[in-house]
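Trainee: Could you work out the structure for the sequence below:
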Amino acid sequence: MHLVLPLSINGSMLNGQREKLAWCLRYKIALGVASGITYLHKGCQRRIIHRDVKSDNICLLKILNLRYLPPELFMQCTVDEKTDVYAFGLLLLELITGQPVIDDSHQSLVMWAKPMLIGKNYAELVDPSLGEAYQKVKLASICIHQSSTERPKMSQVVRMLKGNEGILPIK
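Mentor: Alright, predicted model coming up:
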């Protein structure tokens, strides 16, 4: 961490710049993060759960604060691979909407997006400058599902991001 922070002169790629990034770059970021988490879960000799997946950690910022906490962490104090899936879902939603996870009035992105996700009002969710992001809204939605057992594995998320597997139905 001490070695990487000084080398990250531009801070987070997403910090205040979401609206400037084209969908192709946001998609590359999402796919890279999903692939990295999949490697931690499946590719390492010992399974690693990241527990701090967030836009600020894509190109580390100076302020490191935990913001992407799934419901099961509060209710049951459990952490597993689905914890990272939830955090990734929030990151993907952040990339798609161009909105921060917590806005200036302390409103959560999930609470803001839930009614639109349930009502399938994707046009209201997606950053207007992004045409291709509509197809990834459903993926973000299943990743942030309230129940961790209903969330996909990160390896499935990577396949769905790449289009190699259809988006699972939301229950």
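
Trainee: all contacts plus neighbour counts: C-alpha atoms, from now on.
Mentor: Fine.

Trainee: Name the surrounding residues that touch stretch 1-19.
Mentor: Stretch 1-19 is touched from outside by 55-62, 95, 98-99, 127, 129, with contacts defined as C-alpha atoms under 8 Å, 6 or more residues apart in numbering.

Trainee: Show me what counts as buried in that stretch.
Mentor: Across stretch 1-19, burial judged by 16 or more other C-alpha atoms under 10 Å covers 11-14, 18-19.

Trainee: Now the residue nearest to the spatial centre of the chain: which helix or strand?
Mentor: With distances taken as C-alpha atoms, centre = their mean, residue 91 lies nearest the centre of the chain, 2.3 Å away. Secondary structure from DSSP states H and E places residue 91 in helix 81-97.

Trainee: Another for comparison:
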Amino acid sequence: MLPARRSRAARSPSREFEAEVDTLSSIRHVNVVKLYCSITSEDSSLLVYEYLPNGSLWDRIHSAGGGKTGLDWGTRYGIAVGAARGLEYLHHGCDRPILHRDVKSSNILLDEFFKPRIADFGLAKILQSGVAGKDSSTTTTHVIAGTHGYIAPEYAYTSKVNEKSDVYSFGVVLLELVTGRRPIEEEHGENEDLVCWVTRRTTSRESVTAMVDPSIRADSAIEEALRVLKVGVLCTARLPALRPSMRTVVHMLEDAVGRRSPDGIDSKHQSLDREIRFDKVSSYKL
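Mentor: The predicted structure is shown next:
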């Protein structure tokens, strides 16, 4: 049995439907959902995907119970690295960079082994020119797209988006993975989201450690989780120029548990512990 998504009835396929078909038909990556076919008729349009039995990352983090189990740290870390590699491919591995524009935990689906797939490309943009990371790769949209709590601040204010907007959204996902919190919660305070909540608590080692999801706060996992949290803070820097590229994010995450040497990390982000100290998070230099 294969999952299918139906769009609302229309005389012709919607822009979102056509964008998703065009984007997914041109890419192949182990961490991007596979589109098997699309079907259109007079009253509906269908997208048929590969079957991913473990649902979305959102459900696994925020809706444990009802037959669903939570995620241990090793599984969360594997999901973080895999999803980062999928976004790295979209930004750096395609002929033209692809902006997802709606990166969030509910758009990261999990297979039977909890390997992640980036999904839902209805808002994706294929850049016409330029190179990811350069000013020429910025595109302007007429309507703000995305999900509250994941949208980069510059996108909300200027309607301009580039790959650093995806990096910000992915940083929010990393904060979710480590803290177990939703991007928007009443506990965060009035007019504050998860990014603000984390940033305000980076004043001491004790307050930072207390942010880690209690279900993964074992001695063997805490240091790795804190390193990944640091990557999330870097990704959610308010200024886009201060955020790392997704290529650098992958290197940082791999380095967070010692699975690679830092030699491949660009000079602006060489050492997690040196580049960002939690007691001086608001004034770090890149």
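
Trainee: Would you pull the TM-score for this pair?
Mentor: Scored against TM-score structural alignment, normalised by the length of the first structure, the superposed chains reach a TM-score of 0.86; 168 aligned residues with a C-alpha RMSD of 2.6 Å.

Trainee: follow-up on the earlier one: is the residue nearest to the centre of the first structure in contact with residue 56, as I believe?
Mentor: No - counting by C-alpha atoms under 8 Å, residue 91 of the first structure stays clear of residue 56, with 9.7 Å between them.

Trainee: coming back round to it: between the contacts of stretch 1-19 of the first structure, which is nearest residue 143 of the first structure?
Mentor: residue 95 (13.9 Å; C-alpha to C-alpha).

Trainee: What lines up with that closest one in the second structure?
Mentor: Aligned counterpart of residue 95 of the first structure in the second structure: residue 177 (TM-score structural alignment).

Trainee: which stretches of the stretch 51-200 of the second structure form strands?
Mentor: 98-99, 108-110, 116-118, 125-126, 139-140, 160-161 (DSSP state E, counting those that start in this stretch).

Trainee: most tightly surrounded among those?
Mentor: Mean neighbour count (mean count of other C-alpha atoms under 10 Å) peaks for strand 116-118 among those, with a mean of 28.

Trainee: Check which helices and strands that strand sits against.
Mentor: helix 73-88, strand 108-110 (3 or more C-alpha pairs under 8 Å, 6 or more residues apart in numbering; DSSP states H and E).

Trainee: For residue 171 of the second structure, see how far away the closest residue to residue 237 of the second structure other than its chain neighbours is.
Mentor: Distances taken as C-alpha to C-alpha, 6 or more residues apart in numbering put residue 243 closest to residue 237 of the second structure, at 5.8 Å, once the chain neighbours are dropped. Applying C-alpha to C-alpha, to the nearest Å, the value for residue 243 of the second structure to residue 171 of the second structure is 10 Å.

Trainee: any common contacting residues for these two?
Mentor: 234-236.

Trainee: Would you mind checking which of those residues is nearest to residue 155 of the second structure?
Mentor: residue 236 (12.8 Å).

Trainee: was I right about residue 250 of the second structure contacting residue 83?
Mentor: No - the pair residue 250 of the second structure and residue 83 does not pass the contact test of C-alpha under 8 Å, sitting 9.2 Å apart.

Trainee: between these two, who's got more neighbours?
Mentor: residue 83 (26 against 23; other C-alpha atoms under 10 Å).

Trainee: And the more buried one, what's its match in the first structure?
Mentor: Residue 83 of the second structure maps onto residue 33 in the first structure, by TM-score structural alignment.

Trainee: Touching, residue 272 of the second structure and residue 252? I think so.
Mentor: Yes - if you go by C-alpha under 8 Å, residue 272 of the second structure and residue 252 touch, sitting 7.4 Å apart.

Trainee: can you map out the helices along the stretch 151-286 of the second structure?
Mentor: Assigned by DSSP state H, counting those that start in this stretch, the helices in the stretch 151-286 of the second structure fall at 153-158, 163-179, 194-199, 205-211, 219-235, 246-256, 272-275.

Trainee: All set now, cheers.
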